[in-house]
Structure formats: structure tokens, C-alpha cells
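1. pasting the sequence and the predicted model now:
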Amino acid sequence: MAYDRIRPFPNPDAFEFPELRALASVWQEKKDQLEDDGAYKEFIKKLQREWAIETGIIERLYTWDRGVTEVLIEQGIESSLISHRGGVSQQDAEHIQALINDHLGIVEGLFGYIKGEEPLTEYFIRGLQAQFTAHQDYTDAVTESGDLIRVALVKGEYKTLPNNPRRPDGVTHAYCPPELTKEEMENLVRFYREAEPIYSPEVKSAWLHHRFTQIHPFQDGNGRVARALASLVFLREGLFPLVVRESDRKEYIGSLEEADAGDLSNLVAFFARRQRDAILKALGLEQQVQQSKYADQIISSALELLKLRFTREKQKVFVVYEHADKLFAIVESKFKNIVATLDGQLRLLTPPHRQKYRARTNAASNTAAHRHYFQKQIVDTAKHFDYYANFDQHRSWVRITLATDQEFDYVVAFHGYGPGDSGILAASAFTYLKAPREDGGTEFVSLHPAATDLFQFNYIEPYDSTQKRFAEWLESSLAIALAEWKRLLQV
């Protein structure tokens, strides 16, 4: 397999993520209120710790379960915690702590580097690799005969020998030959600088990450440097470092392999989703901090100012509730059409002497008396996707029931995302069975999310864009729900 020279950026219109554009705009409106707040600083500190830990796990420099990572994020990078929780010797734990602290110093440095608005340079990239490998003196290499050997690691300098890995299928993957590395790195920096003012951050980040890994200019540390460069792109846009978790490995590696074949789209989409998740967490924090600030203003008797600001915010974010009503109507209409077709078919399939099989649908808008149904299922589904379901301002749902020998329900619900009235709403979908109880009632069992990802929408994204995304999400959700119904019929 021959090395393929790096290519410039694709067509700027090839990738569209209006959801991320809108969320980033919401965040830019809010972030100035938070930057000096202690809760936000703690949020950034924990995000930096997670980045520092996970970038080493992805490279297999150390490994443990997610619980250890969460303890270190909360309590700090301490060798005693690594040894106790990670099940390694104290000596190994101290070495791992040094590696993670090297990573931590880099991500902290990225936050500082962007303030100087310095252009990307080869010198800066070489410096990143030297920092990443400060406590790493050796790396593994494979001889021409296939033997694995340990060699001294050169830091901050481009490779002088090939570093082409052999895949499990026996095919050798060709990175840039050493004699072309300097030229290709110059091309990388030049292409990036030319494209920097034109492209969205998720495209720039994915392109820079992939093209850098395509070159693989160093003996070791290439993956860590690539994720640092990707993070730098987002930080320059006022966003957050790119955290790639161990649980992301399959999708991450697969997207990089697709980019090797010329398709960058899935890597861009993966980076966009990771950034979306970080923004949503930050916006949730903003609401908590803002509530505290409101309390301070009330105590200081600034009630009139608070009232005026609240009114302005309400006017601005109210449009998201209009969007929710329109999406609710789409689901209600679709479910009625499904039931109109399916109910008759199920009735014809009813075995003799059985209660009629049937399909039915019902719904509750935000003003309906029974809109409070399914709270537990919605909360459990929200926990699955790691967010807080807020019912204060909006809650509505639409349900399909498929009654055969058992009753199967599929529900799409709309509600607030995170605390407060942020102008961000979520749609969740789930399925469950109604099982008879001994006392004659029924209970919900076999609860499953009926979507692979959270659907959120906000007051900045145009409705046409939201509606297009939602239509795709709903089709996917419906397929998941019906597949679960079919599976349960076979049990």
C-alpha cells in the first residue's frame, strides 16, 4: 500500500451541522457571564483532566475502567489513587501520573496559546510532541524480520525511519516516508492556514487531525499530538477541547480509516457530536450559575432589573416552544398514519377466541391535563443519555400502543434540557411493555431507549433546519422501536 500525499480541504459546503452552529451561538452569548465564575473554572479543570487521562488510554499507555477515570477527574491526578483504584504498583502509578501530568500541561497550555493568536507552525507541533513524550524515553519498533524491539525515542524531531504498521489482516499501512515528512508537514501547515478563515471548526479539526495522522511525522506520540491539534482548533473558536474516550474507540478508529479511503464525513460528524455534548454540559452549568446570580440580585433588591432581563430572555427563547409544538404535531400525524394502516392488519391476524389485536395512538400537548405521564421513563432515558430532563416549562408526548398478546408502547416525549429556562429542549424516545400485576393492575417493564442519540433543539437554529434533523431522527427512532417490538414478539 503506497503513501497517498495529503490533499487540501474538501468543498466547504460538503458538511453541514446547523445544530452545532446554533448551539455554539447560544454558548457565545452565555460564556462571558461565566468565565470568572468558580463553578465554570472547576468545570474547565475537570474537562482538562478528562482530556489528559483519555488521550493516554486511547494510545494504550495505561488502561483501566471508566470508574477510575471519573475518580481522577473529580479528585485530581494522584499516584496513590491510580495505584489503589487502577490496581497497579506504586512505581507504575507514579510513572502514569507523570505521563498524565505531561498531557495535562499540554491541554492547559493550549488554553493559553490561543490567547496570543499565534499562527500554527511546524515548530509548535514539534514542541507538542516533545512535551507529550517528556517522561517517555523508549518506544516499540518492528524490525524487517518482524521482531518487536525497544528503541530510544527522539523528541521534538521528525522520524528518520519508516513507521508503517502492519494491520491484523497482514496489510502494511503506509505513512509518509521519512524523506517526504518535512515537505508534507509544510504542506499541512500551509493548507490549514489558507483554509482557516473559510471552514467551520469541526471540519478544520477533523481535516487537521486526519492529515496529520496520515503523515505520522514522529516516532511516537502522533495520536496524542493529533488530538491536541484538533482541540486547538475548537479552542480558537471559543469552544472546548476534543475529548475522545475509550468508549469512542471503535467509532473513532473506524472514522479515521474511512478518511484514509477519502471520506472525511464521519470523522467530521464524530467531532461535531463530541463538541455538541461539551457545549450542552457547559450550558447546563450556565443555568446553575445564573440561578445563583439571580438570587444574589434578589437579595440586593435589584428586582426590577431582573424582571426586565427575564422578560427579554423569555421573548428571545420563546420561539423554541413554538418549534416544539410543530415537532409534536409531526409526530402525532405520523403516528396516526401508522395506526390507520396497522390497526386493521393486526385485527385480521387475531387468533380465534383472543382479544382483538389492535394499534392505537394518543397524545398530550403541553396544555393537556395528562401531560405528566411517563415521568419515570423520561427521567430514566435522560440518565441513559447523561442529561437532566426539565419539566418546568414544557412537556408533551405522543404514544403508539401495539396490543397483541402483550401491550407494547412506543413514546416520543418533548421536555426541557438541563435546569432553568435555557431555550434548549430535548426529544426522547423509548419503548416498554405493560405487564399485569398480581393486584390486577399493570406495570412498566423492559424499558429501552428508542434512539441512538439525544435529539436537542434550541431558539437560535432555524426551524427548517431543526425539522430536517428531527425527521431523520424520528425515522431512525421508529425503526429501532419496531425492531424492539418484533424482538419481543419472538421471546
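-> Good, I have the coordinates.
2. from now on I want contacts and neighbour counts done on CA atoms only, so please keep to that.
-> Noted.
3. tell me who's in contact with the residue nearest to Thr431 when sequence neighbours are not counted.
-> Excluding its sequence neighbours, the residue lying closest to Thr431 (CA to CA, 6 or more residues apart in numbering) is Tyr410, at 4.5 Å. Counting by CA atoms under 8 Å, 6 or more residues apart in numbering, Tyr410 makes contact with 399-401, 429-432, 450, 481.
4. and here's the other structure:
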Amino acid sequence: MHQVLTQNQETTEALIPATGETIDVPLIRGEWKRQVNNPMRSDGLIHEHCPPEQVASEMDNLISWHRQHQENKIPPEVEAAWLHHRFTQIHPFQDGNGRVARCLASLVFLQAGWFPLSLTRDERVVYLDALERADRGDLSPLIQLFSKRQKQAFIRSLGLSEQVLAEGRRTQIAIAAIAEKLKQNQSATRQDRCNKVEGFANLLYEIAIERLDKLAEDIKVSIEELVNEFDVFTVVPPRDGSKSYYHRFQVAQTAKQLGYFANIHAYHDWMQLAIDLQTSTIILLSFHVLGHEYRGLLVCSACAYHKDVTEEGDTSPSDIQALSESPFQFSYADEEHHLIERFRGWLEDALVTGLEYWNSSL
């Protein structure tokens, strides 16, 4: 693996201890390191990895422990984070250890039938911070980061457009008429599925409204004796759909943060909890389609933002933040009892995060 990942890399940097000079030296591919490779952190401290003479035995231990974890059915996100971090602690190669570590984590996920590990440049700071936390004995931030990326990958896969999925189902011209007939039959079935999932959406909508109304009342009771000027209220659109296009920007930005495409054209319903105290804070819930094609799969997203007043007297949203790591997904195939239970738990977590967001602005 190391040979493949470094096949286009001829050299790597090396430090001359006596002079402090950095020079380029030939990269040894596919073999354990022969010299120490302890990097210097930004704060000037040296991070010590496994010495060269102990690499072989440490790697044997790593493989043995990994096999034991597989036998004990350690969850993929936990094992991927552990294997990645433990490998980086050993740092067995002269260079390219981070690349190999991320590939090892990807192999754990692929063996579990999940997705390869994909980290963006925007996540570099969070990634490095999670590794440092792991160095201090806390592996949970790295596990959470890997879990978040897997959730987003699953969401994106569910949101694949029907056009992309259909690429592997092209038929010959000779059976085009049959394909068209099947398509018509499927469209009727799809409409039934959409009708059913929209019935679920209406049910969850009523649950959310009831919870927001109760939360607004609780906030009023808690602060009415402490503050003179404030207002807390819920906002719902007319049921005729005339304002279903509202909040497109906030919904799109939230979906972007969570890594999926929000389609509000095929279906959209929303509600708000507005808190006017010093600043105007909005908690927005949005029910919409996941992905470009509507096939009976809906989600509910939650975000919070501040409503600023412009010089022209208009209002604009700022500091939009998703209130959950992933949107709440549901489909026509859900069972109503389990669906309601799942939604109540997700909604409560999102609202707690929204209240923390409001608290940070006070």
C-alpha cells in the first residue's frame, strides 16, 4: 500500500540535527523507516514516534490486536479510528504515514460494507485536533469525525438522482415500448409512495408544532420576570402552500453543511421558533425531499440563525448553523410507531442544540 501511494514521490524532507538544516533525501518505498521521524509541532515541541528498531514488533502487535477486534465485532467507526490513530503513533514509514493511515481506515469501512473515508481540506483543523486528543487518550473526537463523514456519505447515496441510478438499466431499442409501459406502472406506484410519506410528514409536522409551542411557552415563563422586552413565538406557513418557497437559502445552506442536496420544489413544509431578545434568533425546521428525484423519501432538517436588519430596513439571515449531524430521514416504508419515536428523539436533540446556539448570542 505504501509503495502504491508514494509511487510518484521521489524524495522527502529530512532534518540535520547538528545544523537544523532541512534537506531532500530519497524516499524509501514499502520498507520500514531506518531513521527517527519525530515531527516538530507548531508550538516547537517534538512529537516522538516509535523508534526504528521497534517498528516491526509494534506493527506485528497492531495487526494482532486488529484481528482480535474483528473477532470481537468492534463497530467499524470505532475500529477505523483506533487503527488509524495507533498506526500514526507508530509512524512506521519514512514518509506517507497519514496517507496509509487513512487508507487503513477506509479498508475497515469497506469491509463493513460502508464508504471509504473522505476528509476535506475544510476539516483539516478538526482532524488534526482529534488526533491530538487521541494522543492524550481521548479517541472519541476521531470516532465522531469518522462517524459524521460516514453518515454524510450514506445520505448522499440515498439522494442519488434517478437519472444516475438508471445508467445501469439502459435497454435496447427493441424493448423500448415495454420499458415505457413499465415506467408508467412504476410512476403510479411512486405516486402512492409519495402520498404515504407525505402523510407521515404531516404527522411529524403536527408533533413538531406542538413541541415548538410548548418550548416557546416554557421560555416565556422562565424569563418574563427577568426581562421586560422580549418576544417568543412560533411561525407556520399557510396550509395552501403559498409560502412553501420561503427560507430556500437557509435550507440550502444547512443541506450544504450536512453534505446533501435539498429539493424544496417537489415538497416543502416549514415552521419557525422566533426568539427576540437583544438579537433575533430563529430555529427553523424544514421538511423537504432528499436528492433531485422524489421517490418517497423525505427529510426534516433543523438550523438556527440570526435575523439581521439591513440599512434598507430588510432582514437577512446570518450565522446559519445546522442543529444536527444529519437530517431526519423517513420514507413510505417506515412503521408509524417507530417513526414517531425516532423523530421525537431527533427533534429534542436538535432543539437543545438550538437553545445552546441562542445562549451563545446573549
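-> Arrived safely, thanks for sending. Predicted model only: the values in this text are computed from it and were never measured.
5. highest neighbour count among the contacts of Tyr410 of structure 1?
-> Highest neighbour count within the contacts of Tyr410 of structure 1: Ala429, with 29 neighbours (other CA atoms under 10 Å).
6. tell me the buried residues in stretch 257-270 of structure 1?
-> Neighbour counts over stretch 257-270 of structure 1 (16 or more other CA atoms under 10 Å) mark 259, 264-270 as buried.
7. now, which of these sits nearest Tyr113 of structure 1?
-> Val268 (23.9 Å; CA to CA).
8. so which strand or helix has that closest one?
-> According to DSSP states H and E, Val268 of structure 1 maps onto helix 265-299.
9. the helix or strand where His338 of structure 2 lies packs against which elements?
-> In this structure, His338 of structure 2 sits in helix 336-360 according to DSSP H and E. If contacts are counted by 3 or more CA pairs under 8 Å, 6 or more residues apart in numbering; DSSP states H and E, helix 336-360 of structure 2 sits against helix 176-223, strand 279-290, strand 297-309, strand 328-331.
10. ok, 6 Å please
-> Helices and strands touching helix 336-360 of structure 2, as assessed by 3 or more CA pairs under 6 Å, 6 or more residues apart in numbering; DSSP states H and E, are absent.
11. show me what counts as buried in it.
-> 339-340, 343, 346-347, 350-351, 353-354, 357-358.
12. repeat for stretch 269-281 of structure 2
-> 269-277, 280-281.
13. what does it contact?
-> Residues from elsewhere that reach stretch 269-281 of structure 2 (CA atoms under 6 Å, 6 or more residues apart in numbering): 230-236, 244, 282-287, 305-307.
14. what residue of structure 1 matches up with Pro76 of structure 2?
-> Aligned by TM-score structural alignment, Pro76 of structure 2 pairs with Pro201 of structure 1.
15. to clarify, my last question referred to Trp114 of structure 2.
-> Aligned partner of Trp114 of structure 2 by TM-score structural alignment: Leu239.
16. state the distance from the spatially closest residue to Trp346 of structure 2 that is not a sequence neighbour to Lys307 of structure 2.
-> Spatial nearest neighbour of Trp346 of structure 2, excluding adjacent residues (CA to CA, 6+ apart): Phe328 at 7.0 Å. Using CA to CA, to the nearest Å, Phe328 of structure 2 is found at 25 Å from Lys307 of structure 2.
17. longest single strand anywhere in structure 2?
-> Secondary structure of structure 2 read by DSSP state E shows that its longest strand is strand 262-277.
18. re the thing from before, how about the match of Pro76 of structure 2, what does it touch?
-> Pro201 of structure 1 makes contacts with Phe234, as judged by CA under 6 Å, 6+ apart.
19. what's the distance between it and Val243 of structure 1?
-> Separation of Pro201 of structure 1 from Val243 of structure 1 (CA to CA): 15 Å.
20. please apply the same query to Leu267 of structure 1.
-> For Leu267 of structure 1, the distance to Val243 of structure 1 - CA to CA - is 14 Å.
21. and for Trp397 of structure 1?
-> Applying CA to CA to Trp397 of structure 1 and Val243 of structure 1 gives a distance of 33 Å.
22. ok so, going back, compare Phe328 and Lys307 of structure 2 (neighbour count), which wins?
-> It is Lys307, of Phe328 of structure 2 and Lys307, that has more neighbours when counted by other CA under 10 Å, with 19 against 16.
23. excluding chain neighbours, what is closest to the alignment partner in structure 1 of the more buried one?
-> Under the alignment (TM-score structural alignment), Lys307 of structure 2 pairs with Leu433 in structure 1. In space, and not counting its chain neighbours, Leu433 of structure 1 is closest to Phe408: 4.7 Å by CA to CA, 6+ apart.
24. before we move on, what about His292 of structure 2?
-> Closest to His292 of structure 2 by CA to CA, 6+ apart is Ser161, at 5.3 Å.
25. what of Ile340 of structure 2?
-> Leu204 is the one closest to Ile340 of structure 2 (CA to CA, 6+ apart), at 7.0 Å.
26. residues near the one you found, how many?
-> Counted with other CA under 10 Å, the neighbours of Leu204 of structure 2 add up to 20.
27. what's the separation between it and Asn359 of structure 2?
-> Relative to Asn359 of structure 2, Leu204 of structure 2 is positioned 27 Å away (CA to CA).
28. same check, this time on Leu203 of structure 2
-> Leu203 of structure 2 is 30 Å from Asn359 of structure 2, by CA to CA.
29. same question for Tyr246 of structure 2.
-> 26 Å.
30. Glu206 of structure 2 too?
-> For Glu206 of structure 2, the distance to Asn359 of structure 2 - CA to CA - is 26 Å.
31. with Ser318 of structure 2 instead?
-> 16 Å.
32. before we move on, what about Arg211 of structure 2?
-> Taken as CA to CA, the span from Arg211 of structure 2 to Asn359 of structure 2 is 19 Å.
33. for Pro317 of structure 2, same thing?
-> Taking CA to CA, one finds Pro317 of structure 2 at 18 Å from Asn359 of structure 2.
34. so who does Ile46 of structure 2 touch?
-> By CA under 6 Å, 6+ apart, the neighbours of Ile46 of structure 2 are 39-40.
35. alignment lookup: it to structure 1.
-> In structure 1, the residue matched to Ile46 of structure 2 (TM-score structural alignment) is Thr172.
36. then Ser244 of structure 2?
-> Counting by TM-score structural alignment, the partner of Ser244 of structure 2 is His372.
37. lovely, talk soon.
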